[in-house]
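Novice: starting from these lines, generate the structure:
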Amino acid sequence: MLVQTEAQIYLANQRGNSYSDGFRSFHTLNFGNYLAEGRASFGRLLAFNDEALAAGKRTVITSSKPVEIILLPITGGLELIDRYGESIFVSSGEAFRFLAFPESSFTVFNPYPKETINYLQIQLIPDLSSDAIDNHFDETPHVQFSLEGKNNLVPVFSGIGQKVSGFMGKYGGREEEEFKPSNPYAGIFTYIIQGAFEVQNRLLEKGDALSLTNVETLEFEALSEDGIILVMEVGHTL
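Specialist: As a prediction, this is how the structure comes out:
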């Protein structure tokens, strides 16, 4: 029996947003005070925020429940500081993942004197089973990758228990690609970081996203030179 593919487009100009001193966040999915129809979590993907932080400014990350957070700098780098004052620097070409609990607090700081930084904050429902947690502490949370080799997807992060994986690629104009999820029951979430793409016969531009379920192969084509796309394989919560 054929299973119908389900798709949903999240347009950039329909995202939620929040602002504070020197900080802005665009919310593709429901987050904080932003609650909109059709913007609920997608499988284990709880939140997907495109954030910018002005030079010398900082913002605090807190959570009312356990979440796994991926920070993925797009422009510049950020300093992540925990409540004990321990810090780590994460630059573009790197990703960092960590667990946040209700009692924890993390600060994102822009250390540059003049430049605004741009990064993605991705929140996931964590797999808190004992096996997944044991493997989590055996894996490095700080990953480096390169987009210098164009026209292919490279792995940039994976969640606890490998329930969510992220891949990024930079493509020349009219270059095509296929992506097959390792788990045939997983959903696919794509986000356009730069340029324009045709994804599964749908036009997506910078800041647009697309979620798909019941899809065996994702097909996309870059419509602009040096377009950058993020593709996530997203497991279900059960």
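Novice: going forward, measure contacts and count neighbours with C-alpha atoms only.
Specialist: Will do.
Novice: is N135 in a helix, a strand, or coil?
Specialist: Assigned with DSSP: H, G, I helix; E, B strand; the rest coil, N135 falls in the helix class.
Novice: burial count for it?
Specialist: Neighbour count for N135, taken as other Cα atoms under 10 Å: 13.
Novice: OK, contacts around the closest residue in space to it that isn't next to it in sequence?
Specialist: In this structure, N135 finds its nearest non-sequential neighbour in G161, 7.2 Å apart by Cα to Cα, 6 or more residues apart in numbering. Applying Cα atoms under 8 Å, 6 or more residues apart in numbering, we find G161 in contact with 127, 131-133, 135-136.
Novice: following up with a second sequence; could you model it the same way so I can compare the two?
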Amino acid sequence: MANTVLHKADTRGHANHGWLNSFHTFSFANYYNPERMHFGALRVLNDDTVAAGMGFGTHPHDNMEIISIPLEGDLEHKDNIGNATVIRNGDIQVMSAGTGVYHSEYNKNKDQLVKFLQIWMFPNRRNVTPRYDQITLNKADRKNQLQQIISPYPDDAGVWVHQDAWFHLADFDQGHTAEYSIKKAGNGVYVFVLKGDVSVNDQSLSTRDGLGVWNTEHLSIQANSAAEFLLMEVPMNV
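Specialist: Coordinates of the predicted model:
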């Protein structure tokens, strides 16, 4: 029998700093919930909106896989390992912090918001050499199918991470269904709904709801409306 944990959108931690409006699925900064520390290797899932021209000043990270998925607008990234880039909707960014990296993230535009998901995962190797990567995806490849955006393998689709994790994005029409098979025994899956209504193993989810499922080999997914969602398969033992 599969285990599940449901996180409704309105139960998330919330911090509005004026320039930053952030919702936290898991404990982060001043939001602390001992029952919501992480889902396996998935440590942070922040749903961030940054005001025009504002952003995160230079700050450090180490021994974490950090993934940014822009949803709207343009996010400017700079770091101390030589990268100065802009990521937009359709791009995926990954940073392996490893032994330590400093970076900043700003809304590049002075006239519109930037919205993005900031995701942290515990790595399966500590103290690696820091690295940065970003790719631009073909958004048509997620129409009524699961588009792989992250894997453990440099030669596989998407960007790679130091973890036995696979992420997929999907954009389903109402009524479309899909089956997802766990790629590595012992892994679990966390589904986060970006917009619309989705059922996962008959559990109904709406915009910004999250559902973690483990002790199973398969998931059944159905779009109850036009829907977009992120599916994250991660190790449960960390």
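Novice: before we move on, back to that, could you identify the most distant pair in the contacts of G161 of structure 1?
Specialist: The span of the contacts of G161 of structure 1, defined through Cα to Cα, is set by D127 and N135 at 10.8 Å.
Novice: now the common contact residues for the two.
Specialist: When contacts are counted by Cα under 8 Å, 6+ apart, D127 of structure 1 and N135 have 160-161 as shared neighbours.
Novice: rewinding a little: now the buried members of the contacts of G161 of structure 1.
Specialist: For those, a neighbour count by 16 or more other Cα atoms under 10 Å gives the buried set as 127, 132, 136.
Novice: and which of the residues you listed is nearest T190 of structure 1?
Specialist: Nearest member of those to T190 of structure 1, counting by Cα to Cα, is D127, at 21.8 Å.
Novice: against S158 of structure 1, how distant is that closest one?
Specialist: 12 Å (Cα to Cα, to the nearest Å).
Novice: residue in structure 1 paired with E76 of structure 2?
Specialist: Using TM-score structural alignment, the equivalent of E76 of structure 2 in structure 1 is E79.
Novice: swap that for N3 of structure 2, please
Specialist: Checking TM-score structural alignment: N3 of structure 2 goes with E6.
Novice: quick check, its match in contact with N214.
Specialist: Yes - when contacts are counted by Cα atoms under 8 Å, E6 of structure 1 is listed as touching N214 (6.7 Å).
Novice: in structure 2, which spans are helices?
Specialist: All residues of structure 2 lie outside helices when identified by DSSP state H.
Novice: centroid residue for it?
Specialist: The centre of structure 2 sits closest to I119, judged by Cα atoms, centre = their mean, with a distance of 4.4 Å.
Novice: what residue in structure 1 is paired with that residue?
Specialist: By TM-score structural alignment, I119 of structure 2 lines up with I122.
Novice: in contact with its match, which residues?
Specialist: 45-49, 69-71.
Novice: go on, A185 of structure 2?
Specialist: E217.
Novice: any idea how far the residue lying closest to E219 of structure 1 once chain neighbours are set aside lies from N201 of structure 1?
Specialist: Sequence neighbours aside, E178 is the residue nearest to E219 of structure 1 in space, at 4.6 Å (criterion: Cα to Cα, 6+ apart). As judged by Cα to Cα, E178 of structure 1 and N201 of structure 1 stand 13 Å apart.
Novice: same check, this time on P181 of structure 1
Specialist: On the measure of Cα to Cα, P181 of structure 1 and N201 of structure 1 end up 18 Å apart.
Novice: neighbour count: these two, which is higher?
Specialist: P181 (18 against 10).
Novice: and the nearest residue to that one once chain neighbours are set aside, how many neighbours?
Specialist: Nearest residue to P181 of structure 1 in three dimensions, chain neighbours excluded: E233, at 6.3 Å (Cα to Cα, 6+ apart). Number of residues near E233 of structure 1 (other Cα under 10 Å) recorded here: 28.
Novice: can you give me every residue that contacts E233 of structure 1?
Specialist: Going by Cα under 8 Å, 6+ apart, E233 of structure 1 touches 164-166, 181, 186-189.
Novice: among the residues you listed, who's most crowded?
Specialist: I188 (28 neighbours).
Novice: hang on, isn't that one packed against A209?
Specialist: No - contact between I188 of structure 1 and A209 fails when scored by Cα under 8 Å: they sit 10.5 Å apart.
Novice: OK, contacts around G82 of structure 2?
Specialist: By Cα under 8 Å, 6+ apart, the contact list for G82 of structure 2 is empty.
Novice: over to M232 of structure 2?
Specialist: 165-168, 189-191.
Novice: in those residues, find the pair that's most separated.
Specialist: Greatest spatial distance among the contacts of M232 of structure 2 (Cα to Cα): A165 and V191, at 13.4 Å.
Novice: picking that back up, tabulate the buried ones among the contacts of G161 of structure 1 (CSV), appending distance to S104 of structure 1.
Specialist: Output for the buried ones among the contacts of G161 of structure 1, formatted as CSV (distance: Cα to Cα, whole Å):
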residue, distance to S104 of structure 1
D127, 18
A132, 21
H136, 18
